[in-house]
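Chemist: here is my input, please return the structure:
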Amino acid sequence: MTVTVERFAGEWSIDRAIVDARAGLDGVLRGTARFDPTDDGGLACVEEGVLTFGGSQRPAQRRLLLQPAAGGAVEVLFGDGRPFYRFDLVDDSWSGEHGCGRDTYTVTGRFLGADRFEEVWHATGPAKDYRLTTTYRR
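Modeler: Prediction:
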């Protein structure tokens, strides 16, 4: 496991703010993220929480895989192994991009100390215009 991937290992609380400009709705997700080692030197990330959005509450979860790549980069995969995005951790920050049809997802992230990091996702295109801001805390 590379030093880059190791920085994410462990259990984190999640506070995610959701702003959907297209729908004119805001929401939140609160829960946990657990980054556990995999047999191939990466991490499996499982997020679980409660999503409050559009007047309703429901359980939510997702699974991602973080794999060490050449030069200290990280390949992020969907839970089923499909490629999602790649990032390099530079000065405690990273960025990446994922194309999905005609929509584009961009992410910026940064560590705010050993026990906190945040990610900001922005999805734009003909079908999407929303921002997810997530703070992870140990």
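
Chemist: hey, let's count contacts and neighbours off CA atoms from now on
Modeler: Will do.

Chemist: against Val107, how distant is the residue lying farthest from the centre of the chain?
Modeler: Using Cα atoms, centre = their mean, the residue of the chain lying farthest from its centre is Gly55. It sits 23.9 Å away. Separation of Gly55 from Val107 (Cα to Cα, to the nearest Å) stands at 27 Å.

Chemist: next: Arg86.
Modeler: 10 Å.

Chemist: next: Leu66.
Modeler: Distance from Leu66 to Val107, counting by Cα to Cα: 15 Å.

Chemist: and for Arg86 and Val107, which residues touch both?
Modeler: Common neighbours of Arg86 and Val107, counting by Cα atoms under 8 Å, 6 or more residues apart in numbering, are Gly96, Glu97.

Chemist: which residues in this protein form strands?
Modeler: Taking DSSP state E to define them, one finds strands in the chain at 10-20, 25-37, 43-53, 56-68, 74-78, 83-87, 93-100, 103-111, 116-124, 129-137.

Chemist: can you check what angle separates the fifth one from strand 56-68?
Modeler: Looking back up the chat, that one is strand 74-78. If you take axes from the mean of the first three to the mean of the last three Cα atoms, to 10 degrees, strand 74-78 sits at 140 degrees to strand 56-68.

Chemist: spatially central residue in the protein, please.
Modeler: Note: the chain centre (Cα atoms, centre = their mean) maps to Glu119, 6.4 Å.

Chemist: one more, for comparison:
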Amino acid sequence: MGDFLPVHDALAYLSGGWRVLRSVRDLTSGAEGVFTGRTVFSPLNDGGLLHRETGTFVWQGVPRPAERTLRFLPGSTPGAVDVRFGDGRPFHDLDLTTGHWRTDHPCAADLYRGEFEVHGEDHWRTRWRVGGPAKDQLLVTDLTRERAR
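Modeler: This next block holds a predicted model:
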């Protein structure tokens, strides 16, 4: 497993800008893709954070612009957040109190199994294993904090 950094205030930890590098592998076909871009966690009026990710996704050599928006809302403790899609639908729970968290998200016939690891003040990683009738994928995302120069 490894050593993880406990996070006592998840929203404070996540706040700000992060560089994003995500690998996507189709475990059945062997096809691979890479997303590179930026995520910004900015304050919402309800005390949560708006997560806006923008960048380029290259799948089998073809680059395309890609973006997504999530809402990270205060959870039951300062180390926890309630992650929602941009339209407010529930996505998953997240508790970074120990610096490591596992969660699931059922999506139609597919199951997303997530693992979150905090490796330091400026680096965290997510892994999503997606399985279903037509999917067998692994998505690994490294996020590195952007520092003011």
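
Chemist: map the residue farthest from the centre of the first structure across to the second structure for me.
Modeler: Under the alignment (TM-score structural alignment), Gly55 of the first structure pairs with Gly61 in the second structure.

Chemist: residues contacting that match?
Modeler: By Cα under 8 Å, 6+ apart, the neighbours of Gly61 of the second structure are Gly33.

Chemist: could you measure from it over to Leu139 of the second structure?
Modeler: 17 Å.

Chemist: for Phe117 of the first structure, which non-adjacent residue is spatially closest?
Modeler: Excluding its sequence neighbours, the residue lying closest to Phe117 of the first structure (Cα to Cα, 6 or more residues apart in numbering) is Phe111, at 4.1 Å.

Chemist: hmm, I typed the wrong one, I wanted Gly86 of the second structure.
Modeler: Leu70 (4.6 Å).

Chemist: distance of the counterpart of that neighbour in the first structure from Ala21 of the first structure?
Modeler: If you follow Leu70 of the second structure across to the first structure using TM-score structural alignment, you land on Leu64. To Ala21 of the first structure, Leu64 of the first structure is 26 Å away according to Cα to Cα.

Chemist: please identify which of these two sits among more neighbours.
Modeler: Neighbours were counted for Leu64 of the first structure and for Ala21 using other Cα atoms under 10 Å; Leu64 has more, 20 against 12.

Chemist: contacts for stretch 21-35 of the second structure, please.
Modeler: 20, 36-37, 55-61, 135-143.

Chemist: show me which of those are buried.
Modeler: In terms of neighbour count (16 or more other Cα atoms under 10 Å), the buried residues within these are 20, 36-37, 55-59, 136-143.

Chemist: related to what we said a few turns ago, let me have the strands of the first structure in JSON lines, extended by distance to Val3 of the first structure.
Modeler: Output for the strands of the first structure, formatted as JSON lines (distance: least, Cα to Cα, whole Å):
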{"stretch": "strand 10-20", "distance to Val3 of the first structure": "14"}
{"stretch": "strand 25-37", "distance to Val3 of the first structure": "13"}
{"stretch": "strand 43-53", "distance to Val3 of the first structure": "12"}
{"stretch": "strand 56-68", "distance to Val3 of the first structure": "9"}
{"stretch": "strand 74-78", "distance to Val3 of the first structure": "10"}
{"stretch": "strand 83-87", "distance to Val3 of the first structure": "14"}
{"stretch": "strand 93-100", "distance to Val3 of the first structure": "14"}
{"stretch": "strand 103-111", "distance to Val3 of the first structure": "14"}
{"stretch": "strand 116-124", "distance to Val3 of the first structure": "16"}
{"stretch": "strand 129-137", "distance to Val3 of the first structure": "18"}
